[in-house]
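Undergrad: Give me the fold of what follows.
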Amino acid sequence: MRMDTKRIGVLFLSMMAVTFAGQAMAAPAMKLYDAPWPVLSFRFTDATRHTLSLADFGGRVLLLNLWATWCIPCRKEMPSLDRLQARLGGPAFHVLALSQDKAGDDAVKRFFRNVGIHHLRRYVDSTGRSANVLGVFVIPTTLLIDWEGREIGRYVGAADWDSPAVIALIRRVVDAPYPTRDPGTENGLRYE
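TA: Alright, predicted model coming up:
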């Protein structure tokens, strides 16, 4: 019996969701990298169906969370991401919760309404391309992206994103001196 790649991927993600579902959420032990990594560009849409890329958030520190409405650990951590955005979100920092739902924004809108998410904006990549480009194999996965659009940390699994430890880490990154930009690049992003 031969299983295709898509079925194997769905089976793997389902097993991971069941594995993480019973675990209590804690503050993530996200350690910053010794050297930042470039982030390849990809496209996604917002709630108004406008196409965006990470370059549209230039000059901000981003907490990029790849998630889906059907992912139990993702569902558990989403309120803490909403509280983090309410507390720290602004011109210097943004929580970009990027849904991987194939059903698109309608599923995300329904989920946000049912769970009481008020501060996060809706972003969707129904193609799953962002996960491929970023090398994400399990959701939720969260990347910390610096002012220049470079990945400086990553955490796999659900977490309590508005914990004092996370807030201190993000404030440290946001309050770091603004880097000098290389005029030959746009926000440090490398385009395909």
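
Undergrad: CA atoms for contacts and neighbours, from now on please.
TA: OK.

Undergrad: State the distance from the residue most central in space within the chain to residue 54.
TA: Among the residues of the chain, the one closest to the centroid is residue 65, at 1.5 Å (C-alpha atoms, centre = their mean). To residue 54, residue 65 is 13 Å away according to C-alpha to C-alpha, to the nearest Å.

Undergrad: do the same with residue 23
TA: 31 Å.

Undergrad: And for residue 41?
TA: Noted for residue 41: a distance of 7 Å to residue 54, by C-alpha to C-alpha.

Undergrad: if you count what's nearby, which of these two comes out ahead?
TA: Neighbour comparison, residue 41 and residue 54: the larger count goes to residue 54, with 20 against 16 (by other C-alpha atoms under 10 Å).

Undergrad: to compare against the first, here's another:
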Amino acid sequence: MKMETFVMIAGFPIKSDWLFILAGGIAAYILLLLKYRTDNKRKELLDIVANAVITGFAVWKFSYVLFHPAAALKSPINILYFNGAETGIVLGVIAAVVYALRAAKKNELNFESLFFGAGYGASGFFAVYFALRYFLAGHKLEEGFLSFLMFTAVILLSIQKANNIRNVSFTLIGIGLAFSVFNATPFANKKEQREAAVATSAATGIKQGNKAPDFELDTLSNGKMKLSDQKGKVVFINIWASWCPPCRAEMPEMESFYQKYGGKRAEILAVNLTDSDSRKAAKEFADKNKLTFPILLDSSGQVGSTYQAVTIPTTYIIDQDGVIVNKHIGPMDFGTMEKYMENAEK
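TA: Now for the predicted structure:
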């Protein structure tokens, strides 16, 4: 799994994936504009597609309230940082489809045209999205090949004279089969094998594949903890401060994760930037939220500086051998931490 990449915009870190999604969405919309330029129902069709996407996104984002009502009521700001994860995506897709079908019926639109437009737009979106992930973010070879297949789908559907369900279905089924065959070949995994080989002889640093710089810090419980003593477990080095709103939002999620996996498969080293916070504030926050995972005190700011925590919270995920496998900027929920742990264990 590739390390997350971020772009700084107006001083805020924006995950590159969101920019890729935006680029894919714009590309899909332009393709639909061109494809339906002579259709007298073009405006209605494009409005339905756009509103369906917005509806699906809203349901996915706010489904966090449905799955975590207590957390949302206790801290409404969590809605800004978290979502309904995979289950929320399923609900969002269902909501988008239901909206599209109802709107199409209301506007007396041809169902086949709507289905073709959705398939055509989705092909354009994923063609651009996976291309950007592969070429700009260095993701898996499979994603580069999937992008190529999706561009092929866009070309095939662009030259179709009849916008019917059969054309879309056959094209996408063919894409799926081709991708499945490619994904099953050893060639598809060569890039990941090379990355794994590089990681085994890693130098110390803070990039993916580097050995994580070691450190030892005092803890809130008046003890000491050392990173290198945690080998054999996946380690989350979470750099935070008690005055940071997204840090405060993620702490209950981290505690839930720690209750299930802490000390067994994973360890959390919550490094408090005590040089810009205080031991007292950190302890009050930990006591109030009944945090049981280790909280380390970076009184000199050395660890925060070494790990370049310009924006907090920043979390490094370290595998059982002490190698950095990922970096996450911003708050994490339980599901995100679980995925990082599972990927680090592979």
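
Undergrad: What's the TM-score once they're superposed?
TA: TM-score for the superposed chains, counting by TM-score structural alignment, normalised by the length of the first structure: 0.68, backed by 153 aligned residues with a C-alpha RMSD of 2.9 Å.

Undergrad: Where do the strands of the stretch 151-300 of the second structure begin and end?
TA: Under the criterion DSSP state E, counting those that start in this stretch, the stretch 151-300 of the second structure contains strands at 216-219, 224-226, 234-240, 266-272, 295-297.

Undergrad: Mind checking what helix or strand follows the helix or strand where residue 62 of the second structure lies in sequence?
TA: For residue 62 of the second structure, the enclosing helix or strand under DSSP states H and E is helix 42-67. Counting by DSSP H and E, the next helix or strand C-terminal to helix 42-67 of the second structure is helix 69-74.

Undergrad: After that following helix, which helix or strand is next?
TA: helix 78-81.

Undergrad: Show me what that next one is packed against.
TA: helix 42-67, helix 69-74, helix 245-261 (3 or more C-alpha pairs under 8 Å, 6 or more residues apart in numbering; DSSP states H and E).

Undergrad: Format those as CSV; extra columns: distance to residue 143 of the second structure and mean neighbour count.
TA: CSV is the format used below for those (distance: least, C-alpha to C-alpha, whole Å; neighbours: other C-alpha atoms under 10 Å):
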stretch, distance to residue 143 of the second structure, mean neighbour count
helix 42-67, 23, 18
helix 69-74, 35, 13
helix 245-261, 30, 19
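
Undergrad: Which parts of the second structure are helices?
TA: Taking DSSP state H, the helices of the second structure run over residues 16-35, 42-67, 69-74, 78-81, 85-106, 111-137, 141-158, 165-183, 190-200, 245-261, 279-288, 302-306, 334-345.

Undergrad: Quick one: closest of these to residue 328 of the second structure.
TA: Among the helices of the second structure, helix 334-345 comes nearest to residue 328 of the second structure, with 9.5 Å by C-alpha to C-alpha.

Undergrad: buried sites along that closest one?
TA: 334, 337, 340, 341, 344, 345 (16 or more other C-alpha atoms under 10 Å).

Undergrad: check contacts around the last one.
TA: Residue 345 of the second structure makes contact with 234, 319, 320 under the criterion C-alpha atoms under 8 Å, 6 or more residues apart in numbering.

Undergrad: The last one pairs with which position in the first structure?
TA: In other words, residue 320 of the second structure. Under the alignment (TM-score structural alignment), residue 320 of the second structure pairs with residue 147 of the first structure.

Undergrad: how close does its match sit to residue 74 of the first structure?
TA: Distance from residue 147 of the first structure to residue 74 of the first structure, by C-alpha to C-alpha: 26 Å.

Undergrad: check contacts around the equivalent of residue 121 of the first structure over in the second structure.
TA: In the second structure, residue 121 of the first structure lines up with residue 294, judged by TM-score structural alignment. Listed by C-alpha under 8 Å, 6+ apart, the contact set of residue 294 of the second structure reads 219, 220, 268, 269, 270.

Undergrad: which of the residues you listed tops the neighbour count?
TA: Ranking the contacts of residue 294 of the second structure using other C-alpha under 10 Å puts residue 268 first, with 25 neighbours.

Undergrad: is it true that it touches residue 262?
TA: Yes - when contacts are counted by C-alpha atoms under 8 Å, residue 268 of the second structure is listed as touching residue 262 (7.2 Å).

Undergrad: Common neighbours of these two, please.
TA: Shared contacts of residue 268 of the second structure and residue 262 (C-alpha under 8 Å, 6+ apart): residue 293.
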